[in-house]
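Novice: Sequence first, then the predicted structure:
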Amino acid sequence: MGHVHATSLFCGPEQGLKHDAVLTHEGGVIVSIEAAAKPEPGRRLVIPALVNAHDHARPAASSFGSLNMPLETWILRSPLITPPDPYLTAAISFGRNVRAGTGTMMVHYTKPSGRMGMADEARAIARAAGDVGIRIAFALAVRDQNPLVYGDAAEILAGLPPVHRAVIEQGLPPSPPSPQAYLDLIEEIATAIAGPMVDVQLGPAGVQWCSRPLLEAIAAHSARTGRRIHMHLLETVYQRRWADQAFPEGVVHYLRDIGFLSERVTLAHCIHARPGELDMIARSGARIVTNFSSNLHLHSGLAPISDAHRRGCAIAVGVDGVALDEDDDALREMRLVQMAHDGIGFERTWSRAEFLGLAIRNGRRATGAPGAGWLQPGEPADYAVIDYDRLDRDAIMPVDPLDLLFARGNASHVTEVVVAGRIVARAGLPTGIDLPAMEADLRAAYRKAIDAQSGFLSAWTVLEGAVSRWYTETCGCGA
């Protein structure tokens, strides 16, 4: 049995804050919330554990020179971040997330190591999640078209010097699986790792990377099995223009008509979704995960999140492996999303309590985590403890704790994180792994591996220029 004394405890958007309360949990479930018999030293704000509803469990890409570029060239540098050790890479990502107050995380796995079979790699990632103590959803990303650009890349490849072309072609994804082979692999992975702390999902990478037969097979499989789907959609202006050309009937209309859209689906980004498309997403019950800092880093644009919310879309928040300072700080990311979309002047999109509640509830639905995430008896014991003395550093007068949290809260204020009743982070570090030592090991492994990428790096400037020209001149995607 465990307990925490809260100066203020956020029970949920309807119940609001309780003050001077003691939350008790047993067997991973909250059993009671009662008035404190006496005060304890130090002030604590206790909130539900956060949900990082879109991520890839990978290292910070800026360390590999992926800076100040759009997704279309940023993603082509991904060979540099191939995990040298899938367990180590995932454990570090999970550890960085829990220390910032995250209890549940989506892993849209886009870059396998290639060092082992995919089911074994999924086992390694699930083992890392178990060691850290975080809940995860795992979706193996799949793509079967457009590996270099959104269209025919033959002209680009033909224009590269032969030595560079050989290197680039070697780094392209291997031959894609058939739709049925992918579905069989997902079920194999589910048999291997699915359980109370792991939800296995289908992971089409995005409509520009997935053929119609693949998308239709995934939609049918989800409808038949109930398995959730996680997919990028309309993240960049180039994806928008490609979709308009490839789907004259409308890309979201197409997804609706094939039965892809449903309450089982979570769509990441939707930056360039139009009002009518947002209405269709809302009616389907699908969720939108917004990734504000990632969108800024990649020059993707500002998503219409307040409009989507007004139209009835369920909104969640993801870090997308970036965050503003590339530190996996989901608390700061929540604040950025809330402030960016909260309205102008006296008009407000949501209260802070409403936003925190919807981000947690919708995030848990996106990841298959149990319960709504509220701090109430019968709900999972997933919560984060905020050092309110540090948050309210001036202590001049009473201030609404949630307003103060959204004004200045970040990972440095998180003193303890509990998931399923287990303390997974304390005093800024995960309890289940030695994060600093693991980070040092991973840096050393990447520094050793980077020497093997000299050919790719020498070809990069030529490739980047050719791809940039293709998008701005050839494909009709220029401004």
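Specialist: Perfect, thanks for sending it.
Novice: rest of the way, CA atoms for contacts and neighbours
Specialist: OK.
Novice: show me the contacts for Ala128.
Specialist: Residues counted as contacts of Ala128 (C-alpha atoms under 8 Å, 6 or more residues apart in numbering) are 87-88, 90-91, 94.
Novice: for it, helix, strand, or coil?
Specialist: Secondary structure state of Ala128, per DSSP: H, G, I helix; E, B strand; the rest coil, is helix.
Novice: before we move on, what about Gly345?
Specialist: coil.
Novice: how near is it to Met339?
Specialist: 12 Å (C-alpha to C-alpha, to the nearest Å).
Novice: Look at the two and report which has more neighbours.
Specialist: When Gly345 and Met339 are compared for neighbours, Met339 comes out ahead with 14 against 6, by other C-alpha atoms under 10 Å.
Novice: out of the contacts of Ala128, who's nearest Leu148?
Specialist: Looking at those and their distance to Leu148, the nearest is Ala90, at 26.0 Å (C-alpha to C-alpha).
Novice: Put this next to the previous one:
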Amino acid sequence: MTGTAFAESLFTGETLAANVALTHQDGVIDAILPAPTLPEGRRFIIPALVNAHDHARPSMTSFGASGMPLETWILRSALGTPPDPYLAAAVSLARSARAGCGAVMVHYTRPSGTLPLVDEARAIARAASDVGVRLAFAHAVRDQNPLVYGDSAPVLTDLSAPARAAVEEMFIRAPTPPSAYVELVEEIADAIGGPMVDVQYGPAGVQWCSTPLLEAIAERSAATGRRVHMHLLETPYQRAWADQTFPQGIVRHLKDIGLLSERLTLAHCVHARPDELALIAEAGATIVTNFSSNLHLHSGLGPVAKAHKAGCAITVGVDGNALDDDDDALRELRLVQMTHGGTGFERTWGRAEFLELALRNGRRATGAPGPGHLVPGAPADFAVLDLDVLDRDAFMALDPIDLLFARGNTSCVRDVVVAGRTIVRDGVPTGIDLPAMERELRGLFRNNLPRFQALKAAWPELERAVGGWFRHACCG
């Protein structure tokens, strides 16, 4: 497979080059050469973006999960359990690809229940292959605290008998033994792992995972080198629970049990403290910030600039909850940079520096090869942007990276190439019929909703009981 892309400007990941032709063969960049003449239409080539934390699911807003904190949002999102894991993943991954992403982490928190878990992982991997993105896959596991961060009995007692029955049927499960989980991950890796798929361990979060489960994951990760992807300190209630449960410090606890290492990626860290950021930086772990998701769920802004200055590896994820519910990774990059890039004349990072570090750390977190630089010998993973859209007035010569961070969004993405394969052409995914799949998936969701009628009926009671627990009983 060979190809050539022309651009008025190209960002290698380190520098800008003008008027070039990028050639690639068999998934690898051959050369970046001067191009005295260019085709009509101004283009800007950048390394393919990375969506470093996502869940391969539709927008939960469509299921009434809007304007609420994570602690009730996550329960409400059960209404959006995918009726078909392949379709749900393909639609989500194609939307990420359309926004310029070449690699996506799927922290798979809500299986459909229609297939054995290994077969469900196969369906997700097939969706990624059809779309053409690199996939990091972590089957999320939890073995405690299904409703609140503590004993669920007071919440269940507060419900009527029909509501309690519906809630117990949906959320109360026998915990997965640690040994069974790590063996399942290895089985999944044997089934789908490969050059385009990196299988990782996926503890849902410390508040949802017992210490024996986290210890088993840490031990197996150290023995195999397999990466670990998990949530940490996303909400103020998780902060309060952590302080009560681990007075020595929750990040110190992760270090003590061997989980805190360069193999660990931590999503959110909205409520991480300076001493915890220092430990994360010392270990070489990665933090994925999910800015729009944090806004939607009222979780907070997060100490992203402080984490960067402390030496933490920072990258960006969409978390299935972008600002406009559109999986726009370009806009997400801009929001993080604008919010955390500094005030006045003081800057946290330059724009090109921020783009490079988000790409480099994102590729490491997802197991994608190399730092994402567009140089000969590197993977042919890049996005072609429409410079005429970014520079709509064309009054004078401007830095295209400045234009990207001022105006960039999915609408300026023309082509996306991953491992030498064009997975988006003229703004349209090539591997699947996205509009047709979206229509089919919507129909399946509508047909599936009656399955959750008991939970919908119980929702007012459940929301009130859980909200009351977190307001009055949470975390001591």
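Specialist: Right, received. Where do you want to start? All values derive from a computational prediction rather than experimental measurement.
Novice: With secondary structure, neighbour count and distance to Leu358 of the first structure added, can I get the contacts of Ala128 of the first structure in a markdown table?
Specialist: Listed next are the contacts of Ala128 of the first structure as a markdown table, based on DSSP: H, G, I helix; E, B strand; the rest coil; neighbours: other C-alpha atoms under 10 Å; distance: C-alpha to C-alpha, whole Å:
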| residue | secondary structure | neighbour count | distance to Leu358 of the first structure |
| --- | --- | --- | --- |
| Tyr87 | helix | 18 | 32 |
| Leu88 | helix | 19 | 32 |
| Ala90 | helix | 24 | 27 |
| Ala91 | helix | 30 | 27 |
| Phe94 | helix | 32 | 23 |
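Novice: quick one: which of these is nearest to Gly16 of the first structure?
Specialist: Distances from Gly16 of the first structure to the contacts of Ala128 of the first structure, taken by C-alpha to C-alpha, are shortest for Phe94, at 29.0 Å.
Novice: Return the residues in contact with the closest one.
Specialist: 57, 128-129, 132, 134.
Novice: and Ala181 of the first structure, how many residues sit next to it?
Specialist: Residues within reach of Ala181 of the first structure, counting by other C-alpha under 10 Å, total 10.
Novice: Also Glu249 of the first structure?
Specialist: There are 11 residues near Glu249 of the first structure, going by other C-alpha under 10 Å.
Novice: State whether it is indeed within a strand.
Specialist: No. Read with three-state DSSP, Glu249 of the first structure is coil and lies in no strand.
Novice: what do we get in the second structure for it?
Specialist: Aligned counterpart of Glu249 of the first structure in the second structure: Gln248 (TM-score structural alignment).
Novice: most centrally placed residue in the first structure?
Specialist: His54 (1.6 Å; C-alpha atoms, centre = their mean).
Novice: Not counting its neighbours along the chain, what's nearest that one?
Specialist: Spatial nearest neighbour of His54 of the first structure, chain neighbours left out: Gly318 (4.4 Å); criterion: C-alpha to C-alpha, 6 or more residues apart in numbering.
Novice: Is that neighbour in contact with His56, as I believe?
Specialist: No. Using C-alpha atoms under 8 Å, Gly318 of the first structure makes no contact with His56, being 10.2 Å away.
Novice: between these two, who's got more neighbours?
Specialist: Gly318 (30 against 22).
Novice: Tell me who's in contact with the more buried one.
Specialist: By C-alpha under 8 Å, 6+ apart, Gly318 of the first structure lies in contact with 51-55, 289-291, 330, 333.
Novice: Rebuild the residues you listed as CSV, extending it with distance to Ile75 of the first structure and secondary structure.
Specialist: Formatted as CSV, these follow (distance: C-alpha to C-alpha, whole Å; DSSP: H, G, I helix; E, B strand; the rest coil):
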residue, distance to Ile75 of the first structure, secondary structure
Val51, 25, strand
Asn52, 21, strand
Ala53, 20, coil
His54, 16, coil
Asp55, 14, coil
Val289, 20, strand
Thr290, 19, strand
Asn291, 16, coil
Ala330, 22, helix
Glu333, 22, helix
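Novice: Of these, just say which sits nearest to Pro380 of the first structure.
Specialist: Val51 (13.6 Å).
Novice: And for the closest one, nearest residue in space, chain neighbours not counted?
Specialist: Thr104 (4.9 Å).
Novice: Reformat the contacts of Phe94 of the first structure as TSV; add distance to Arg227 of the first structure.
Specialist: Converted to TSV, the contacts of Phe94 of the first structure look like this (distance: C-alpha to C-alpha, whole Å):
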residue	distance to Arg227 of the first structure
Ala57	21
Ala128	23
Ala129	20
Val132	25
Ile134	21
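Novice: Tell me the one among these nearest to Pro179 of the first structure.
Specialist: Nearest member of those to Pro179 of the first structure, counting by C-alpha to C-alpha, is Ala57, at 24.6 Å.
Novice: Can you classify that closest one as helix, strand or coil?
Specialist: coil.
Novice: Any idea how many residues pack against the closest residue to Phe260 of the first structure other than its chain neighbours?
Specialist: Nearest residue to Phe260 of the first structure, sequence neighbours excluded (C-alpha to C-alpha, 6+ apart): Ala219, at 4.5 Å. Residues near Ala219 of the first structure, counting by other C-alpha under 10 Å, number 23.
Novice: Equivalent analysis for the one 10 residues further on, please.
Specialist: Burial of Ile229 of the first structure, expressed as a neighbour count using other C-alpha under 10 Å, amounts to 26.
Novice: so who does it touch?
Specialist: Taking C-alpha under 8 Å, 6+ apart, one finds 139, 201-204, 222, 264-266 in contact with Ile229 of the first structure.
Novice: and with 7 Å instead?
Specialist: By C-alpha atoms under 7 Å, 6 or more residues apart in numbering, Ile229 of the first structure lies in contact with 201-203, 264-266.
Novice: hang on, the earlier thing: which of the contacts of Phe94 of the first structure lies closest to Leu9 of the first structure?
Specialist: Ile134 (21.6 Å).
Novice: wait, the closest one sits on Val107?
Specialist: No. Look at Ile134 of the first structure against Val107 with C-alpha atoms under 7 Å: they stay out of range, at 11.5 Å.
Novice: how about the residue nearest to Phe260 of the first structure, what's its partner in the second structure?
Specialist: Using TM-score structural alignment, Ala219 of the first structure lines up with Ala218 in the second structure.
Novice: for the stretch 151-300 of the first structure, what spans make up the strands?
Specialist: 198-204, 229-233, 265-269, 287-290 (DSSP state E, counting those that start in this stretch).
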